[in-house]
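# coords please:
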Amino acid sequence: MADDGWEFRHNASQTGELDNKMINVGIFGANGRMGRVLIEALQHNDQAQLTAALVRSGSDWLGMDVGELAGIGRQGLTVSDRPDEQADSVEVMIDFTLPEALESNLNWCIAHGKPVVVGTTGLNAAQKALLQQAATKIPVVFAANYSVGVNLLLNLLRQTARVMGESCDIEIWEAHHRHKVDAPSGTAVAMGEAIADALGRDLDQCAVYGRQGHTGARPQQQIGFATIRAGDVVGEHTALFADIGERLELTHKATSRLTFANGAVRAAIWLKDKPEGLYDMQQVLGLQS
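Below is the predicted model:
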């Protein structure tokens, strides 16, 4: 979703002074789609402030003011590709880059003892294992979606699956903008995992990702996925529980990426003083222990 490398910028207020009462946050891939929205979210947050904006070495965005990068006006903090020089000014990092950058970003956080909030999607099994390994040394929050509404939806899906899931056909569909590179979305997979877990099923065994041709009758144990990529859709997710004579649809629609950025900043604030371990947004919101 964002740049595949680093950019770092030392953050200061308009007067050049940092507010020591606020949490100092750095962003990996600050020039990416989510990176820019995170800059905006931090500008409006009264508990956290941006102190580092990182991009890959040699990026065209080096030296740019972060506010101009995000389209919110100059903020007095510039982009840099020298993270080691600015490590002391950061308390928590946020990473919404690409899967290929995850290992180097985690290694930097481990080396400098920085908690990290990871929102990168499309991770494979080996990359998810990297999160588990990193969490033995530093606190890590990882979530497929940082929206408060989506995380409430996951709870509702578990409850619905326990009540209706054994008799219903279950389908999940999602829509995103044309630039999204992974499918199905991490949120759609998280929805499937929540449902499968509530029903005691293995999603890897019961998931069907699209159908074509003569497929035969639908097995009741299946959890189907459908994907739409079009225009500038921010994100829409629906889970369908269909029985004979009735159906229930649970839907979440995001209209602004700020909802994800605000959630990630909330996670960063929550994570600051936590011990090493792997956490998720459900814990950040107090929806589970």
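# make it CA atoms for all contacts and neighbour counts henceforth
Fine.
# show me what the strand or helix carrying residue 204 is packed against.
In the assignment (DSSP states H and E), residue 204 maps to helix 203-206. Helices and strands touching helix 203-206, as assessed by 3 or more Cα pairs under 8 Å, 6 or more residues apart in numbering; DSSP states H and E, comprise helix 186-199.
# give the buried residues for the helix holding residue 204.
residue 203 (16 or more other Cα atoms under 10 Å).
# in the helix or strand following it, what counts as buried?
Using DSSP H and E, the helix or strand that follows helix 203-206 in sequence is strand 207-209. Using 16+ other Cα under 10 Å as the burial criterion, the residues of strand 207-209 that qualify are residue 207.
# gap between whichever helix or strand comes after strand 207-209 and the chain center?
Reading on from strand 207-209 to the C-terminus, the next helix or strand found by DSSP H and E is strand 223-229. A distance of 19 Å separates the centroid of the chain from that of strand 223-229, by Cα atoms, centre = their mean, to the nearest Å.
# also stretch 159-169?
27 Å.
# give me the contacts around the helix holding residue 204.
For helix 203-206, the external contacting residues (Cα atoms under 8 Å, 6 or more residues apart in numbering) are 192, 193, 196, 221, 222, 223.
# one more pass at 10 Å, please.
189, 192-197, 219-224 (Cα atoms under 10 Å, 6 or more residues apart in numbering).
# from those residues, which is closest to residue 239?
residue 192 (8.7 Å; Cα to Cα).
# the stretch 51-200 of the chain: helices as residue ranges?
66-70, 83-86, 102-112, 125-134, 148-164, 186-199 (DSSP state H, counting those that start in this stretch).
# now residue 168: closest residue in space that isn't a chain neighbour?
The shortest distance from residue 168 to any non-neighbouring residue, by Cα to Cα, 6 or more residues apart in numbering, is to residue 243 (4.6 Å).
# mind checking how far stretch 46-62 is from the chain centre?
18 Å.
# quick check: which of the helices of the stretch 51-200 of the chain is nearest to residue 266?
Residue 266 lies closest, by Cα to Cα, to one member of these: helix 148-164, at 10.0 Å.
# please give the structure of this sequence too, so both can be compared:
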Amino acid sequence: MEQINLAVVGASGRMGRQVIAALNHSADCKLVAALGRANSESEGIDSGVLAGCGANGVKVTADFSILETADVVIDFALPDALNERLQAYQNNSVPAVICVTGLDNDSESAMHSTATKLPILYAANTSVGINLLSALTEKASRVFGSAADVEILEAHHTNKKDAPSGTALLLGEAAARGRGQKLIDVAAYDRNGKDQIHQPGSIGFASIRAGDIVGEHTVYLVVAGERIELTHRVANRSTFADGALRAAVWLTQQKSAGFYTMNDVLGLD
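From the prediction side, this is the model:
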């Protein structure tokens, strides 16, 4: 199979660098564009050097017209300016894997709108294990029903900006879906304070920010006399990079515009 021309947006960020490094051992994809913010310290630097994997000849640029050379985009950039990036993907008719968390309603609507014009895959977490955990959470929640208390604990490094994590919210949505709820109606984000009374049927979230924890998530499903704990831990960010590349390859095979998720990639629906 001919290699896929890949563009990485957010190339100077933690995950953008991981994807660029992962391309060193990818037989399916080759890097043709590394995009970052205008006037950033990384602009003009070889993206391979920036990623610590050796020069690759692709310099970090803020010129989105280079997307015309790409078959697919992986976007690990920050949520601000996502709407403008989505417009650039649409202008260049390039499918995109969006791996951005902390989205507001406007950005989510923009993603769905863009997906009517070209293939868009949204992945709050590209780990194969996390997406399997989501499927297991939904099934367990469906079996236990409203009798179970559901609590989600997540832990990340101190530099993570959003809490709860996008992955924790993904798991919360799975738990709510399993018992016919909408997460927005039952989510409890603050268990602190003497006046915080537990509401039956709610789904609670707790966050830890410490050191260099890559990512840990545990879903507790508890009924009288027993409980299930479903846990996933990531030891290396390359897990997310490999999953993102797998999603990008899959997305290039979709001939129709549409909104896709990792469940589609992994056949979990």
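# save the helices of the stretch 51-200 of structure 1 as TSV, and put in distance to residue 32 of structure 1 and mean neighbour count too.
Shown next, in TSV, are those (distance: least, Cα to Cα, whole Å; neighbours: other Cα atoms under 10 Å):
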stretch	distance to residue 32 of structure 1	mean neighbour count
helix 66-70	10	21
helix 83-86	17	16
helix 102-112	15	17
helix 125-134	20	14
helix 148-164	22	18
helix 186-199	18	21
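# take these and write them to a markdown table, including distance to residue 38 of structure 1.
Shown next, in a markdown table, are the helices of the stretch 51-200 of structure 1 (distance: least, Cα to Cα, whole Å):
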| stretch | distance to residue 38 of structure 1 |
| --- | --- |
| helix 66-70 | 9 |
| helix 83-86 | 18 |
| helix 102-112 | 17 |
| helix 125-134 | 21 |
| helix 148-164 | 16 |
| helix 186-199 | 19 |
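# and the contacts of helix 203-206 of structure 1, which is closest to residue 255 of structure 1?
residue 189 (20.3 Å).
# which position in structure 2 pairs with that closest one?
Residue 189 of structure 1 maps onto residue 169 in structure 2, with residues paired by TM-score structural alignment.
# any idea which helix or strand carries residue 248 of structure 2?
helix 238-252.
# what packs against that helix?
strand 4-9, helix 14-22, strand 29-35, strand 72-75, strand 96-98, strand 119-122, helix 128-144, helix 262-266 (3 or more Cα pairs under 10 Å, 6 or more residues apart in numbering; DSSP states H and E).
# I figured residue 122 of structure 1 hits residue 145, correct?
No. The criterion here is Cα atoms under 10 Å, and residue 122 of structure 1 misses it with residue 145 at 11.9 Å.
# looking at those two, which one has more neighbours?
Neighbour count, other Cα atoms under 10 Å: between residue 122 of structure 1 and residue 145, residue 145 has more, with 25 against 18.
# quick one: the more buried one and residue 264 touch, right?
Yes. Using Cα under 10 Å, residue 145 of structure 1 is in contact with residue 264, at 8.9 Å.
# what do these two both touch?
118, 119, 281.
# and the last one, what's its match in structure 2?
Per TM-score structural alignment, the equivalent position to residue 281 of structure 1 in structure 2 is residue 262.
# state the distance from that match to residue 134 of structure 2.
Here the criterion is Cα to Cα, to the nearest Å. By it, residue 262 of structure 2 lies 10 Å from residue 134 of structure 2.
# shared neighbours of those two, which are they?
residue 268.
# thinking again about what came up before, the match of residue 189 of structure 1 contacts residue 205, correct?
Yes. Counting by Cα under 10 Å, residue 169 of structure 2 does reach residue 205; the two are 8.5 Å apart.
# what residues do the two have in common as contacts?
With Cα under 10 Å, 6+ apart as the test, residue 169 of structure 2 and residue 205 both reach 152, 163, 187.
# residue 207 of structure 2 versus the first one, what's the distance?
From residue 152 of structure 2 over to residue 207 of structure 2 the distance is 9 Å, taken as Cα to Cα.
# neighbour count winner among these two?
Using other Cα under 10 Å, the more surrounded residue of residue 152 of structure 2 and residue 207 is residue 152, with 23 against 17.
# counterpart of the more buried one over in structure 1?
Per TM-score structural alignment, residue 152 of structure 2 is aligned with residue 172.
# contacts only, for that match.
184, 188-189, 191-192, 209, 223-227, 237-241, 249-251.
# one more pass at 8 Å, please.
188, 191, 192, 223, 224, 225, 226, 237, 238, 239, 240.
# what do residue 122 and residue 145 of structure 1 both touch?
residue 186.
# what does residue 60 of structure 1 align to in structure 2?
Alignment note (TM-score structural alignment): residue 60 of structure 1 maps to residue 41 of structure 2.
# which ones are touching residue 33 of structure 2?
6, 7, 8, 58, 59, 60, 61, 66, 67, 69, 70.
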